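Enquirer: Below: sequence and its predicted model.
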Amino acid sequence: MEEHDLLATSWTWAGPEPVRERIRAVADAGFAGIALALDDLHEVRATTGLADLRRMLDDAGVVWVQLGTLGDWWSTTSRSDQDADRGVVLEAAATLRAWQVVVRADDSVPGVSLAVMAEAWERLAVQAEGVGARLVLEPEPWSNLATVERASRFVAAGHPNGGLLLDAMHALRGGSTLASIAQGVAPSALAAVELTDGLLHTPNGMTLADESRDGRYLPGTGAWDLPGFVRTARGLGFDEPWGVEVRTPALRAMPLRDALRIAAAATRAVLDAADAHGGPPAPAMPTSAAPTSAVDFDASRPPVAPVTPLAADGIVPRRTGPASSAYRDGHD
């Protein structure tokens, strides 16, 4: 079977161990990419420094670097934490030669308008381009861009440096099927893919956000057609790296090196199954009904021309103190 580049998302490699030790564990498990969370970026910047982090990544052979996830990037009200997050992400993207900067949509009530978000998206896409990274949106079922099809339209209408992150759990729980993804996601917009497995329905007593934090099973061990999902992404022109996002209480209880090794092996088995399958992808992924589950796309709608980008802002102030990572302890 052919070799594939895998990227360990921030939850997959999170833990109490020092960053250097965790990066080495990621590389030893066979991952070629890594996603760095905001907490890790703040902590490293305030201690060893971002240049030292780049040396750690180089020594480990990490070639794909993704940063995020950044929230509230559309706000026009200056707040110290928000400004610090944006500042450290842009600084880190330049120093670490990051591939992508990931942001999330709005999950507040009543929420920000998409028009306001679109203007801020243009500005941030220009800023990310200025430091050599692509700005990538991760839609979530509980946000104002609840489906990947709707998020694809938002991205495709904006700056060409913008892209879409296709997460298997968020796509499924948002109501998408393999067919709707193939028809409703613009190939030019698709920038990143994350693989995870899950149960046929969201477990009783869990919200969608709870499941996203604690119900991400090893690829190939759940109810979803992940080989078909991979083939659908490939049909849209996506190649590599394949993000691996796994998070369950059982995996968090394991030694990090063991959890990473098992996650990489499980994901490679799914990719091998996708490689070996010569037919078309399955017509649909199982789904469970939810208030946000209606698929929102129009396959007949013509592409929207990119909006002229706005001028880039300067890098904003940064938070000075470290922020401890608590991902493997169950915090979002």
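Expert: Looks like it came in fine.

Enquirer: Going by C-alpha atoms from here, please, whenever you check contacts or count neighbours.
Expert: Fine.

Enquirer: I'd like to know how many residues surround Arg134.
Expert: 25 (other CA atoms under 10 Å).

Enquirer: Pull out the buried positions in whichever strand or helix holds Ile23.
Expert: In the assignment (DSSP states H and E), Ile23 maps to helix 19-28. By neighbour count on 16 or more other CA atoms under 10 Å, the buried set for helix 19-28 is 19, 22-27.

Enquirer: likewise stretch 263-271?
Expert: 263-264, 266-271.

Enquirer: Tell me where this protein has strands.
Expert: Listed in chain order, the strands of the chain (DSSP state E) span 6-8, 33-36, 64-70, 100-104, 134-138, 162-167, 190-195, 242-244.

Enquirer: what's the last one in contact with?
Expert: With contact meaning CA atoms under 8 Å, 6 or more residues apart in numbering, strand 242-244 is reached by 4-9, 12, 192-196, 263-264, 267.

Enquirer: how about a cut-off of 7 Å?
Expert: For strand 242-244, the external contacting residues (CA atoms under 7 Å, 6 or more residues apart in numbering) are 5-9, 193-196.

Enquirer: mind giving me a markdown table with these and columns for distance to Ser180 and neighbour count?
Expert: Shown next, in a markdown table, are the contacts of strand 242-244 (distance: CA to CA, whole Å; neighbours: other CA atoms under 10 Å):
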| residue | distance to Ser180 | neighbour count |
| --- | --- | --- |
| Asp5 | 26 | 16 |
| Leu6 | 25 | 23 |
| Leu7 | 25 | 30 |
| Ala8 | 27 | 32 |
| Thr9 | 25 | 24 |
| Val193 | 16 | 23 |
| Glu194 | 17 | 21 |
| Leu195 | 18 | 28 |
| Thr196 | 19 | 27 |
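
Enquirer: could you give the angle of the lengthiest helix in the chain to strand 190-195?
Expert: Of all the segments of type helix in the chain, defined by DSSP state H, the longest one is helix 256-276. Interaxial angle of helix 256-276 relative to strand 190-195 (axes from the mean of the first three to the mean of the last three CA atoms, to 10 degrees): 110 degrees.

Enquirer: and here's the other structure:
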Amino acid sequence: MKRLGVAHLTALELPPLELARQAARAGFDAVGLRLHPAVPGGLAYPLRPASAAFGQLRQVLDGEGVVVSDIEFIALTPEVDLTDLPWMLETGALLGARSLTVSGDDPDGGRLASRFASVCELAAPLGMVVNLEFMRWRVVGNLGQALAVVEAAGQGNGGILVDALHLFRAGNTVEELARVPARWLHDVQLCDAPAKAPPEEAIIQEAREGRLPPGEGGLPLRALLQVLPAQVRLSAEVPQPGLGGGERLAQAAQRTRALLNGYSL
């Protein structure tokens, strides 16, 4: 059976320790951790290697049989401060994370590619890849723009994080995804949503609060799965504020497993 992880956004109110416990109970094999806020002032859990919480988390992960698949989130803005990056990478590497997620928020394409390359160079000795996640409302808002940055950076451990919602809300297609070189595709996040996008002013709210479990919307998820490289890591990202964290995780695991049933990826 394909291993399945869950993005921290699915139950961001749960600290890493509780997320690991609840995710294991729900049937996930891996968790992602939000170590740094996606937006200024956003919720995150700056778990440093020397902290007591770090040691406790390692014990829970070992006991529950769950691994950390990825860490997030660094927004590569013109004024980005990468002071937190070394400890984030150290934490991720010690927990076994395979990737770091960043976004592209710098309109200077050359500078953005250079900074992305620098992050990749810091992550490479730790065996981690750096995934650029595109979102419709950010500077790097679609698949083509993300691919251009990754290719310009020219780093072997660079890549693109494909979030199903962001892919289709950006106007990209499964056919376009199928043409992306497999070496750039490491991780895919799954959720569902209505086939028709909401008004522009509601796009961000939908991404943070309006996702649906796989199979409950109109996104072409089965077609997406058919074009993914065999080595891609899959996770569910289904934040639903109307449900408790444990219930949210259980539903996301059940519906995502149902989608994957019958596919050998």
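Expert: Alright, I've got the coordinates. This is a predicted model, so every value here is computed, not measured.

Enquirer: Now render the strands of the first structure as CSV, adding distance to Leu251 of the first structure.
Expert: CSV is the format used below for the strands of the first structure (distance: least, CA to CA, whole Å):
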stretch, distance to Leu251 of the first structure
strand 6-8, 14
strand 33-36, 18
strand 64-70, 22
strand 100-104, 24
strand 134-138, 24
strand 162-167, 19
strand 190-195, 16
strand 242-244, 13
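
Enquirer: Tell me which of these lies nearest to Asn144 of the first structure.
Expert: strand 100-104 (9.9 Å; CA to CA).

Enquirer: Does anything pack onto the closest one? Which helices or strands?
Expert: With contacts taken as 3 or more CA pairs under 7 Å, 6 or more residues apart in numbering; DSSP states H and E, strand 100-104 of the first structure sits against strand 64-70, strand 134-138.

Enquirer: ranges for the helices of the first structure?
Expert: 19-28, 38-46, 50-60, 80-96, 114-130, 148-156, 168-173, 178-184, 208-214, 226-235, 249-253, 256-276.

Enquirer: what residue of the second structure matches up with Gly174 of the first structure?
Expert: The equivalent of Gly174 of the first structure in the second structure is Ala170 (alignment by TM-score structural alignment).

Enquirer: returning to that earlier point: quick one: the helices and strands packed on strand 100-104 of the first structure as a markdown table, columns for distance to Met206 of the first structure too.
Expert: Formatted as a markdown table, those follow (distance: least, CA to CA, whole Å):
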| stretch | distance to Met206 of the first structure |
| --- | --- |
| strand 64-70 | 22 |
| strand 134-138 | 21 |
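
Enquirer: thinking again about what came up before, ok, the buried residues of helix 19-28 of the first structure vs Arg153 of the first structure, which is closest?
Expert: Val26 (34.2 Å).

Enquirer: How much space separates the closest residue to Gly109 of the second structure other than its chain neighbours from Ser114 of the second structure?
Expert: Leaving out its chain neighbours, the residue that sits closest to Gly109 of the second structure by CA to CA, 6 or more residues apart in numbering is Val149, at 7.3 Å. Distance from Val149 of the second structure to Ser114 of the second structure, counting by CA to CA, to the nearest Å: 9 Å.

Enquirer: which one of those two has more residues nearby?
Expert: For Val149 of the second structure versus Ser114, the count of surrounding residues by other CA under 10 Å is larger for Val149: 24 against 16.

Enquirer: And the more buried one? What does it align with in the first structure?
Expert: Per TM-score structural alignment, Val149 of the second structure is aligned with Phe154.

Enquirer: cool, and Leu4 of the second structure?
Expert: In the first structure, Leu4 of the second structure lands on Leu6 (TM-score structural alignment).

Enquirer: Not including adjacent chain positions, what is the nearest residue to the aligned partner of Pro181 of the second structure in the first structure?
Expert: Using TM-score structural alignment, the equivalent of Pro181 of the second structure in the first structure is Ala186. Nearest non-adjacent residue to Ala186 of the first structure, counting by CA to CA, 6+ apart: Ser152, 6.2 Å away.

Enquirer: residues near that neighbour, how many?
Expert: The burial count for Ser152 of the first structure: 26, using other CA under 10 Å.

Enquirer: show me the contacts for it.
Expert: Counting by CA under 7 Å, 6+ apart, Ser152 of the first structure has contacts 164, 185-186, 189.

Enquirer: Please identify, among these, the one with the most neighbours.
Expert: Leu164 (29 neighbours).

Enquirer: Can you tell me how far the aligned residue in the second structure for it is from Trp184 of the second structure?
Expert: In the second structure, Leu164 of the first structure lines up with Ile160, judged by TM-score structural alignment. According to CA to CA, Ile160 of the second structure and Trp184 of the second structure sit 6 Å apart.

Enquirer: can you check Trp87 of the second structure too?
Expert: Taken as CA to CA, the span from Trp87 of the second structure to Trp184 of the second structure is 25 Å.

Enquirer: can you give me how far stretch 93-108 of the first structure is from the chain middle?
Expert: Put simply, stretch 93-108 of the first structure sits 9 Å off its chain's centre (CA atoms, centre = their mean, to the nearest Å).

Enquirer: what's in contact with that stretch?
Expert: Contacts for stretch 93-108 of the first structure (CA under 7 Å, 6+ apart): 50-51, 54, 64-71, 112, 131-139, 142-145.

Enquirer: Give the buried subset of those as a PyMOL selection command.
Expert: Applied in PyMOL, the following selects the buried portion of the contacts of stretch 93-108 of the first structure according to 16+ other CA under 10 Å:
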select buried, resi 50+54+64+65+66+67+68+69+70+71+112+131+132+133+134+135+136+137+138+139+142+143+144+145
